Structure formats: C-alpha cells, structure tokens
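Student: Quick one: sequence and predicted model below, then my questions.
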Amino acid sequence: MSIPAELRYNPSHEWVLLEGDIATVGISHHAQEELTDVVFVELPEVGKAVDKGDPTAVVESVKAASDIYAPAGGEIVEVNPDVEADPSLINTDPYGKGWIFKIQIKSMADIDEMLTAEAYAEHIS
C-alpha cells in the first residue's frame, strides 16, 4: 500500500501536501480502498472559513458516505472540479488527480500535529 513520505496524515485518513501556507487535501489510499468505488463528491465552497476538524467535504461510495475533515483551520481557496465530474479519480489516483480541496492554513501548528507517513502506517496496521 502506498503511503507517500512527503505527506502528513490525520487519523481520520485525510492527507496533506503543504506548499507554503497552502495545503492540498485528499484521502489516503487506505481510505479509498475501505470505501471501495467512490461515486459522488460534495466539495466545499471556495472562500469558506473552517476550523481544524470541521466536516468540510463528503465522499460517497457504493458502501458509505464519509465526511472529509479540515486538517487545519483556514480558508478554502480551491476545489478540484475533476473529482466532482469523475469521482473515481479518488480511487485511481488518491495522491494525485484525486485531491479534493486546498486550504490556506491559519496555523502551521495544526499541520505539525498530524501524523508522519511512518506513524500513519502504524495507525492503519
């Protein structure tokens, strides 16, 4: 199973790629595998302010609907229209084309509290 080392992870299976104060957010390979076939994505509104842990997006599969939580407080600055048009991107490329939203981070401390790839691997084992 793929767990990219450059990303940070939440126990609730969101991943973050940090570029300056912008975090790209998606769900892990493990999470998409547990969900099975993703059939619908509800994206947040650009400009929406969120706090760490807020339900921010929804991913629905043939098995279940799951909230995607904000990994940090901040403002939604971009969403991925490609996953809205083709939700299966979350299954086929969870760390690439299957990203869900981008957030401008208020506090880097929120990111520092996230799991490393090694800690996330232990969490899901």
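Tutor: Good, I have the coordinates. Computed from a predicted structure; not experimentally measured.

Student: going forward, measure contacts and count neighbours with C-alpha atoms only.
Tutor: Noted.

Student: check which helix or strand covers A57.
Tutor: Here A57 sits within strand 55-61, counting by DSSP states H and E.

Student: Which strands or helices does that strand pack on?
Tutor: The criterion is 3 or more CA pairs under 8 Å, 6 or more residues apart in numbering; DSSP states H and E, and the helices and strands that strand 55-61 contacts are strand 38-42, strand 65-69.

Student: Report the inter-axis angle for the last one versus strand 38-42.
Tutor: Spelled out, it's strand 65-69. Angle, strand 65-69 to strand 38-42, by axes from the mean of the first three to the mean of the last three CA atoms, to 10 degrees: 50 degrees.

Student: list the helices and strands strand 65-69 packs on?
Tutor: Packing partners of strand 65-69 (3+ CA pairs under 8 Å, 6+ apart): strand 55-61.

Student: What residues sit buried inside stretch 89-109?
Tutor: Of the residues in stretch 89-109, 89-92, 94-95, 98-106 count as buried by neighbour count, 16 or more other CA atoms under 10 Å.

Student: here's the one I want to compare it with:
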Amino acid sequence: MKKYAQTHEYVILEGNIAKVGISKKAAEELGDITYVDLPEIGKEVKKGEVLCSIESVKSAEDVYVPVSGKIVEINNELEDKPELINEDAEGKGWIVKIEVSDTSELNELLDEDPEI
C-alpha cells in the first residue's frame, strides 16, 4: 500500500514497517539534490514533526514524518549519493523505514500525491 502526505512524503507499508521518502513531484520541484541530513536509527518520531532536511542546488526543504513510530533503518546510500532521490524518489531514493506505532494515522494520508 502506498499513501501520500499533503507535504509530498510517501509511505509504502510492508507489514508494520513504513518505507518513507519524498514523492517524484517533490524531487522534481527541488531540483538536483546535493545533501540529505539523515536522522538516527532508534529515534521515536511523531506524525508532523520534521524528519530530516534535504538540500538541493535551488533550496533546502524539511521532510516531515507522515506516520508516527520508531526509525528502524535509514538509507545510508544517500550519504554518498543524495541524487538517488532525483533518479528514483519512490524506489531506491527512500529515506527511512519507520516501525509504525499507530496504523490509524495511515487513514489520514492520500491515495495520490497532491498537486504542488
């Protein structure tokens, strides 16, 4: 199941683990991504909080937590290859995996990425 937040993050749910990143539209809007400030594994996050920031040649943008839980994995490849988000935002360019603590929050997410 894939869902989107109003702020253009996506969630791909696999069991109770949510793979989280930014949508293709958001990646295109940012332009060439040069840096991702990855959060720590084990950190408890709440929906709506800032998850991390992404820097591009155009600007820096915050990425928000689309669903509450605990960060169980980060995409370490982004440290050396932040451009993976531009190349494959909703695939290899995922940012974190979150163990979901409240699955009802998924009902508040959208089935499609909203217009920018």
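Tutor: Structure received. Please read all numbers here as calculations on a predicted model, not as lab measurements.

Student: Narrow the buried residues of stretch 89-109 of the first structure to those in strands?
Tutor: Taking DSSP state E, the ones among the buried residues of stretch 89-109 of the first structure that sit in strands are F101, K102, I103, Q104, I105.

Student: got the helices and strands packed on strand 55-61 of the first structure as a markdown table, with mean neighbour count columns?
Tutor: Below are those laid out as a markdown table (neighbours: other CA atoms under 10 Å):
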| stretch | mean neighbour count |
| --- | --- |
| strand 38-42 | 20 |
| strand 65-69 | 18 |
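
Student: Spatially central residue in the first structure, please.
Tutor: Note on the first structure: the residue nearest the mean C-alpha position is G26, at 2.5 Å, using CA atoms, centre = their mean.

Student: To which residue of the second structure is that one aligned?
Tutor: The alignment partner of G26 of the first structure in the second structure, by TM-score structural alignment, is G21.

Student: Kindly report the same for H13 of the first structure.
Tutor: Here H13 of the first structure is matched to H8 in the second structure, going by TM-score structural alignment.

Student: isn't that match right up against A27?
Tutor: No: between H8 of the second structure and A27 there is no contact under CA atoms under 8 Å: 9.3 Å.

Student: For L17 of the first structure, give me its contacts.
Tutor: Residues in contact with L17 of the first structure, defined by CA atoms under 8 Å, 6 or more residues apart in numbering, are E6, L7, R8, A23, T24, V25.

Student: List the buried residues in the helix ranked longest in the second structure.
Tutor: If each helix of the second structure is counted by residues according to DSSP state H, the longest one is helix 24-30. By 16+ other CA under 10 Å, the buried positions in helix 24-30 of the second structure come out as K24, K25, A26, A27, L30.

Student: residue contacts, the residue lying closest to the third one once chain neighbours are set aside?
Tutor: Just to be clear, that refers to A26 of the second structure. Excluding the flanking residues, the one nearest A26 of the second structure by CA to CA, 6 or more residues apart in numbering is H8, at 6.1 Å. When the contact criterion is CA under 8 Å, 6+ apart, the partners of H8 of the second structure are I22, S23, K25, A26, D113, P114.

Student: try 10 Å
Tutor: By CA atoms under 10 Å, 6 or more residues apart in numbering, H8 of the second structure lies in contact with 21-27, 63-64, 66, 110, 112-116.
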